[in-house]
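Colleague: Whatever this is, show me its structure:
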Amino acid sequence: MNFKVTLTYLASFMLASLLLISCGDDNSSGTEQTEAPSVEAPAALSGTVDEPVEITFTITASAGYASSSLSAENGNATIISEPSTGETSGSVVVEFTPTAIGTGTVDLIITDADGLTEDATAIINISNTIIVTDNITSNTTWRDGKTYILGGRIAVEAGATLTIEGGAVVKGEAGTGSNATALLVARDATLNANGSETAPIIFTSIADEITPEDVDAGNFASPNLDPDISGLWGGVIVLGNAPISAQNANGDDVTEVQIEGIPSSDSNGLYGGNDATDSSGSITYISIRHGGSNIGEGNEINGLTLGGVGNGTVVENIEVVANQDDGVEWFGGTVNVTNVLVWNSGDDAIDTDQAWAGTLDNVVIVSAYDSSFELDGPEGNYTGSGHSITNATIYHKGNGAEEMIDVDDNTDVNMSNLLFFGLATDENGNAANIISSDYPDYAANTNGYSITNIEAVIPSGLTAADYFTGGLDSEVTEIADISSATVGADVSVFGWTWANVSGALSSIGL
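Modeller: Here you go, the predicted model:
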């Protein structure tokens, strides 16, 4: 072969090879090849039924972002933000609303400008429990079907309204002293906690295993705690702007003071004012259980505390079970209360102070450990109009309360239509439950009070005078048993209570 021809052939071959290699580096569109998009889901999240959860997916798309689509299980999902078209990185944020307890999933598929896709799946562990750790400063609703855990002393602050639906369960964490848990409704705040006979609102301890599903099924009793276990959390405290009769440490009259159980550093604990018609909201069909945790030497939180609460507030159909301190205590105010049941109170079942000027009508007390009633009056110069307690049934059997009614020289109560039974005797057969020896002592009492129209089942061998001292026996009609009683509470309205479903009211007509 001619040498020149050979060189020409080789040169032509090498040029053709280079052209082929160059063409092989181009894609069909004549542009540089890009990577497929990627999407990353977050670590497993926690959610609550019916409460929206935000899920952030991180994406990259070197060809440019085009679109997203998604699917969800055990909930509903919506894209609420995404990258702009053509962006090469960013986030897709999805709002997922769970529909049932269990596990929920959200699968996100992204597409880039080249039509390539990638997907990722987020997992959500769904419960019906919400932990509350911050004060409530805006209008808030706690819903039926959920359990709310009080992570400390939670205040509904002035201007805010907390609505609690019937069937909701509220549980307090364990704690004493400054760590005692409680729900505190400050002055100018509102609590609308309105249950019903078939769906009461349960306030209890975190140790109580009762669930909203139990309540919905009509099982209102605790599944694991006995009805005499107390002091596991605090209680419910409602404060208002109605008048009180109080003095400071210097003996000067004051119109507002700090409620017991709340540190002075917490201004949400102030109560009292000059608005008798003040409203703190509406509280109906609630059961408060296992409360009264200790906050200091000899100082516990009541089941329900009403401090300076005005008569614009609705309080009715209340049950307090196993509170370490008092069942219900009033500190002044003008609120009227109807249908109260106190069972196994560690101190007084009903306690009144600071010239409360309202009414308590239809009350049942079962097995108080101390007094059934401790009835005090003004602590300052303001006296008000006094308060009344009518239509009460008091069943003392069980805990051997020291006194049935404890009055003093400041008492400003008018009581009537009272039925007492289950009165105890000591080991010597003597009366063990008595009216306070301060009764009636009208000479020392400048406020005036009265206790009238009493019926009582007196143990064999004893008389009314053995129990109702100071001449009060003249107001007592002895009856053989409660079936012949003509006074006392209408017990039928308490059919919804734990006390009833446990059988504790069977001896008094339910």
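Colleague: only C-alpha atoms for contact and neighbour calcs from this point on.
Modeller: Fine.
Colleague: got the contact list for residue 384?
Modeller: Remark: with contacts taken as C-alpha atoms under 8 Å, 6 or more residues apart in numbering, residue 384 is in contact with 355-357.
Colleague: can you redo these as JSON lines with distance to residue 212?
Modeller: Written out in JSON lines, the entries for the contacts of residue 384 read as follows (distance: C-alpha to C-alpha, whole Å):
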{"residue": "355", "distance to residue 212": "39"}
{"residue": "356", "distance to residue 212": "35"}
{"residue": "357", "distance to residue 212": "37"}
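Colleague: secondary structure class for residue 465?
Modeller: Assigned with DSSP: H, G, I helix; E, B strand; the rest coil, residue 465 falls in the helix class.
Colleague: Tell me how many other residues surround it.
Modeller: Here the number of neighbours of residue 465 (other C-alpha atoms under 10 Å) works out to 17.
Colleague: and of the contacts of residue 384, the nearest to residue 349?
Modeller: Nearest to residue 349 among those: residue 356, at 16.2 Å, using C-alpha to C-alpha.
Colleague: All the strands of the stretch 1-150 of the chain, residue numbers only.
Modeller: 38-40, 45-48, 53-60, 65-73, 75-81, 89-98, 102-112, 117-127, 129-132, 140-142, 147-150 (DSSP state E, counting those that start in this stretch).
Colleague: any idea how far residue 385 is from the most centrally placed residue in the chain?
Modeller: Central residue check for the chain by C-alpha atoms, centre = their mean: the C-alpha nearest the mean position is that of residue 170, 3.9 Å away. From residue 170 over to residue 385 the distance is 36 Å, taken as C-alpha to C-alpha, to the nearest Å.
Colleague: One more sequence to fold, the one below, so I can look at both together:
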Amino acid sequence: MTGFKDLKTLLITSLSAVALASCGGGGNAPASPGEATGGGTGGGTGTGAAADCPTGTTNVGTVAAGTLRNCQLPAKITGTLNLPLRAGTVYSVTGRVDVGDDMGGDAAAPKAGAVKGVLSVDAGVRLFGSAGLDYIVVNRGSQIFADGNSAQPIIFTSKQSIEGTAGTDSIGQWGGLVVLGRANINNCPGTTPYGSATCEAQVEGTNAFYGGSSNTDNSGVLRYFRVQHSGFQILPNNELNGITLAGVGSGTTVDYVQVHNSSDDGIEWFGGTVNAKHLVLTGNDDDDLDTDSGFKGTVQFVIVRKRANGGDRVFETSNANNRQPPSTPQFANVTAIGRTGGNDNYVLNTGTDARLYNSVLTAPAASTVACIDIDDAVTKATFSSVYMSCPVAFREDSNVGAAAIQAMFGAGANNTSNGTSTLTSDFINGANENAVVATNLTAINPAFTAVTYIGAVRNSADTWWLGWSCGLTSGSTC
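Modeller: Below you'll find the predicted structure:
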């Protein structure tokens, strides 16, 4: 990924030695440093902890002062592993956990000998990692069904969070979730044709492959699902994000998902065609929405709030060094609250062709943040019904100047570059935002939901974010 990550690199590098030391080998990996350990399914009876663990997981003792039975996932999941909601039970990953084998990029002809895995997670379940290299990879051809509900979201988080010791600014305490699919990507090796089953690439952060020939590929369901305190830098510019969606197809459901306090991006898309709705991105230390490698999906209803003491861009839309066909992400109904300093809200580069509709971009009046920065002449952007309230509307630099960006912005309908924010609670529309005429989204892409307003949250009665997410309102902690 592109980016200016030197400060973050310094912050995270100090964690690397500890995280590397905790990386387990094959089979059931050993517990990460600091985890309580224990024997078979009847071992340990901490106060409130369940007596045993569900089939397919390993009892490794208790955590949270003996109140929770720690049931560890195997290093590889084949067949179906269900994680039921049980009193006194929490689940954990140690090292890399693979869901299935890599079945290749051709859904009609899976790799010989490769075995599918399915990870099914009940509403209300909590799962943790203890170190940076504790993470989950859902391989091509396998699936995750993490289907919570508004009252019982599924939470993947850090051990510190489970034990109540994660601070409000804690990032990078475990790896995160990587989902790999068989949809088209544009960073094919050599002369491999775009759209072919062998057009594949190795995903950032781990040695697993994504991409292929099935744009309707189904990697499962992420719904009412939170990832917290995640992200880890393997090498400079090679990181685990909160959630990585690489080559993920349109058959996959991503809806009501939050990433909170990732040390890298909130969600990064590498190619693929998956559509996402109802996202909450808070406290992430790099970009919140990062697209690359020919991504062609839609993203609608998004609240972004940058962290107070760090963070980078809200969007980085890229295109794998101007490969063809370009990334064409389509964003709608985004409300983005930028940070006081650092990089700009919406950064476009490397030949992407990005579209932004019905959205609100803001930054604090005391900041130096620009709403939009375009970094090269081959990059394109479309704007319609976008309301901006930033100290600087368009970044003036040696790449694409402010006047050229302004002309691109002005070519769209119902755009405002120098508005005054009337948002309440940072993300709920006020009079100025609701005065903007909305763009008809279903005429652009049927994957969008039809709306008559801009921004993520129309008014105080619009509560799609309430209950399952955290950290947006006073007293709501993660």
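Colleague: Counterpart of residue 257 of structure 1 over in structure 2?
Modeller: When structure 2 is aligned by TM-score structural alignment, residue 257 of structure 1 is paired with residue 201.
Colleague: got the contact list for that match?
Modeller: Counting by C-alpha under 8 Å, 6+ apart, the residues that residue 201 of structure 2 touches are 187-189, 209-211.
Colleague: Next: residue 368 of structure 2.
Modeller: Each residue near residue 368 of structure 2 by C-alpha under 8 Å, 6+ apart is listed here: 340-342, 391-392.
Colleague: and these as a markdown table, adding secondary structure?
Modeller: Listed next are these as a markdown table, based on three-state DSSP:
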| residue | secondary structure |
| --- | --- |
| 340 | coil |
| 341 | coil |
| 342 | coil |
| 391 | coil |
| 392 | strand |
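Colleague: tell me which residues of the lengthiest helix in structure 2 are tucked away?
Modeller: When structure 2 is scanned for its longest helix (criterion: DSSP state H), the result is helix 6-21. By neighbour count with 16 or more other C-alpha atoms under 10 Å, helix 6-21 of structure 2 contains the buried residues 8-9, 12, 15-16, 19.
Colleague: Return the distance of stretch 150-167 of structure 1 from the chain's centre.
Modeller: Once both centres are worked out by C-alpha atoms, centre = their mean, to the nearest Å, stretch 150-167 of structure 1 turns out to sit 7 Å from its chain's centre.
Colleague: That should have said stretch 276-296 of structure 1, apologies.
Modeller: 9 Å.
Colleague: Between the two ends of it, how far is it?
Modeller: Using C-alpha to C-alpha, the span of stretch 276-296 of structure 1 from its first residue to its last is 31 Å.
Colleague: Report the aligned residue range of structure 2 for it.
Modeller: Residues 215-235 of structure 2 are where stretch 276-296 of structure 1 aligns, with TM-score structural alignment as the criterion.
Colleague: for the nearest residue to residue 322 of structure 2 once chain neighbours are set aside, what are its contacts?
Modeller: Spatial nearest neighbour of residue 322 of structure 2, excluding adjacent residues (C-alpha to C-alpha, 6 or more residues apart in numbering): residue 351 at 4.5 Å. Listed by C-alpha under 8 Å, 6+ apart, the contact set of residue 351 of structure 2 reads 318-319, 321-323, 326-327, 376-380.
Colleague: What residue in structure 1 is paired with residue 351 of structure 2?
Modeller: With TM-score structural alignment as the matching criterion, the partner of residue 351 of structure 2 in structure 1 is residue 410.
Colleague: Wait, residue 171 of structure 2 touches residue 266, no?
Modeller: No - contact between residue 171 of structure 2 and residue 266 fails when scored by C-alpha atoms under 8 Å: they sit 11.3 Å apart.
Colleague: Between the two, tell me which one has more neighbours.
Modeller: Comparing residue 171 of structure 2 with residue 266 by neighbour count (other C-alpha under 10 Å), the higher total belongs to residue 266, at 32 against 23.
Colleague: OK, contacts around the equivalent of the more buried one over in structure 1?
Modeller: In structure 1, the residue matched to residue 266 of structure 2 (TM-score structural alignment) is residue 327. Contacts of residue 327 of structure 1 were listed using C-alpha under 8 Å, 6+ apart, and they are 302-304, 320-321, 342-343, 345, 347-351.
Colleague: What of residue 422 of structure 2?
Modeller: Under the criterion of C-alpha under 8 Å, 6+ apart, the neighbours of residue 422 of structure 2 are 429-433.
Colleague: Alignment lookup: it to structure 1.
Modeller: Structural alignment places residue 422 of structure 2 opposite residue 481 in structure 1 (criterion: TM-score structural alignment).
Colleague: Its match and residue 455 of structure 1, how far apart?
Modeller: For residue 481 of structure 1, the distance to residue 455 of structure 1 (C-alpha to C-alpha) stands at 10 Å.
Colleague: and what of residue 52 of structure 1?
Modeller: Separation of residue 52 of structure 1 from residue 455 of structure 1 (C-alpha to C-alpha) stands at 57 Å.
Colleague: So between these two, which is more surrounded?
Modeller: residue 455 (26 against 16).
Colleague: Just tell me what residue 191 of structure 1 corresponds to in structure 2.
Modeller: Taking TM-score structural alignment, the alignment pairs residue 191 of structure 1 with residue 144 from structure 2.
Colleague: Correct me if wrong, but its match is in a helix.
Modeller: No - counting by three-state DSSP, residue 144 of structure 2 is not found in a helix; it is strand.
Colleague: Save the contacts of residue 422 of structure 2 as TSV, and put in distance to residue 216 of structure 2, secondary structure and neighbour count too.
Modeller: Putting the contacts of residue 422 of structure 2 into TSV (distance: C-alpha to C-alpha, whole Å; DSSP: H, G, I helix; E, B strand; the rest coil; neighbours: other C-alpha atoms under 10 Å) gives the following:
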residue	distance to residue 216 of structure 2	secondary structure	neighbour count
429	35	coil	25
430	38	coil	16
431	40	helix	11
432	39	helix	13
433	36	helix	25
